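K.L.:
below are the sequence and a predicted model for it; my questions follow.
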Amino acid sequence: MSEPDPTLNNADLARAQLREAMAQLASGDRGALERIYQATSAKLFGICLRILGDRGEAEDALQDVYVSLWQRAKNYDPERGSPISWLAVFARNRAVDRLRKGKVRSGAVAVDEAAGIPDRRPLADAVLESSERSARVHHCIGTLEERQQDAIRTAFFEGTTYAELAEKRGVPLGTMKSWVRRGLARLKRCLEE
């Protein structure tokens, strides 16, 4: 595996490592399958279990997912989506296949209901995107003048009013509002880049 990029946050790093492992698996690296399993099995097992309603059946479906992955890793296209999304579709399809073939004991949902089973947790992609947005906002705030950074962080992250900020910093209210307004304008430009 290549050296991790020190500028990546944990979510970005996990996504990059998973993409790298998928590429390695596609070129026949058996060790990559273990890394992928470690990174994804809990999420994929949850998908299978929700659809099948039986732990044993979910484990069997999960095994099918990784056998299929080994055989079809070359089909993964990183331009079309994240590895976890692709694997989640794989898991759902394997679980639904087991339902259709009648291999499932009682406790499973009907095949028609499987697509609509809600997962109350945010999707892995949503978590990663939220993390990316947060990292981008913090990066852009870091490009502002120190007094603008301080004013924006204190006002928006701590809930301090402009009047309270102006009093704490010993500046007129209009000056504080101006710092924040100019800082927000620069922040917006940075986020749009």
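P.N.:
Ah, there it is.
K.L.:
going by C-alpha atoms from here, please, whenever you check contacts or count neighbours.
P.N.:
OK.
K.L.:
could you point out the longest helix of this protein?
P.N.:
The single longest helix within the chain, with elements called by DSSP state H, is helix 30-52.
K.L.:
which ones are touching residue 111?
P.N.:
Residues near residue 111 by CA atoms under 8 Å, 6 or more residues apart in numbering: 96, 99-100.
K.L.:
how close does it sit to residue 178?
P.N.:
59 Å (CA to CA, to the nearest Å).
K.L.:
mind listing what's buried along the longest helix of the chain?
P.N.:
Of the residues in helix 30-52, 32-33, 36, 39-41, 44-52 count as buried by neighbour count, 16 or more other CA atoms under 10 Å.
K.L.:
one more structure, for comparison:
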Amino acid sequence: MQSQSSDIADLIARTALRDRAAFQALYRATSAKLFGVTLRILRDRSEAEEALQEVYVKIWQRADRYAVGGYSPISWLVAVARNHSLDILRARKPASDDIETAFELADDAPDPEAAALAAGERAQIDACLAELETDRADAVRGAYLDGYSYEELAKRHGVPLNTMRTWLRRSLIKLKECLTR
């Protein structure tokens, strides 16, 4: 199980680098489970199939947000599928005019403990980014925080596209090592 978990984590990391083959392998390895999650929540096969496609689009776009520590990779994938399915359910429900229902709504803001953990994680990520060479750290921020494409970053830093891919891949490996210390 641990081997499968690390394999899935590796596929997510490679997907974050826009490796299409890794993304296809991730889909083959996890789509049945994630379809089960969407189907269980939505209770409609065609809607669950459509939701599953949207879930994998989100995974492709947000694979760089998976944090190796804390959650298993399959738990992260299931959370993406679950949250997307719940968003679909919420969109179905008509707005209520009853003020009483407003009191039943959960506060989406993180509780103080979660906020403190997030701040600690952010500080750790910032510290690990500071260990990278300045241009590498700028490239990582540009790709994963600002949404620049590899091509845009390569032009911006005046390096070939493959060099930029190598910078980002190696920088993510260094960040992973730093975050797991």
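P.N.:
Done, it's in. Remember, predicted model here, so these are calculated numbers, not experimental data.
K.L.:
just give the TM-score of the two.
P.N.:
After superposition, the two chains reach a TM-score (TM-score structural alignment, normalised by the length of the second structure) of 0.49; 94 aligned residues with a CA RMSD of 1.6 Å.
K.L.:
from the buried residues of helix 30-52 of the first structure, which is closest to residue 61 of the first structure?
P.N.:
The closest of those to residue 61 of the first structure turns out to be residue 48 (CA to CA; 6.6 Å).
K.L.:
if we can go back for a sec, which of the buried residues of helix 30-52 of the first structure lies closest to residue 135 of the first structure?
P.N.:
The closest of the buried residues of helix 30-52 of the first structure, once distances to residue 135 of the first structure are taken by CA to CA, is residue 39, at 21.7 Å.
K.L.:
how about the closest one: what's its closest non-neighbour residue?
P.N.:
Leaving out its chain neighbours, the residue that sits closest to residue 39 of the first structure by CA to CA, 6 or more residues apart in numbering is residue 18, at 7.4 Å.
K.L.:
same deal with residue 41 of the second structure?
P.N.:
Counting by CA to CA, 6+ apart, residue 85 is the residue found nearest to residue 41 of the second structure once chain neighbours are left out, at 6.4 Å.
K.L.:
residue 147 of the first structure now?
P.N.:
With sequence-adjacent residues excluded and distances taken as CA to CA, 6+ apart, residue 147 of the first structure is closest to residue 179, at 7.4 Å.
K.L.:
look up how far residue 69 of the first structure lies from the one you found.
P.N.:
53 Å.
K.L.:
give me the longest helix you can find in the second structure.
P.N.:
When the second structure is parsed with DSSP H, its longest helix is helix 20-42.
K.L.:
right, and the helix or strand after that helix?
P.N.:
Under the assignment DSSP states H and E, the closest C-terminal helix or strand after helix 20-42 of the second structure is helix 45-62.
K.L.:
show me what counts as buried in that following helix.
P.N.:
Buried residues in helix 45-62 of the second structure, counted by 16+ other CA under 10 Å: 48-49, 51-52, 55-56, 59-60.
K.L.:
thanks again, I'm all set now.
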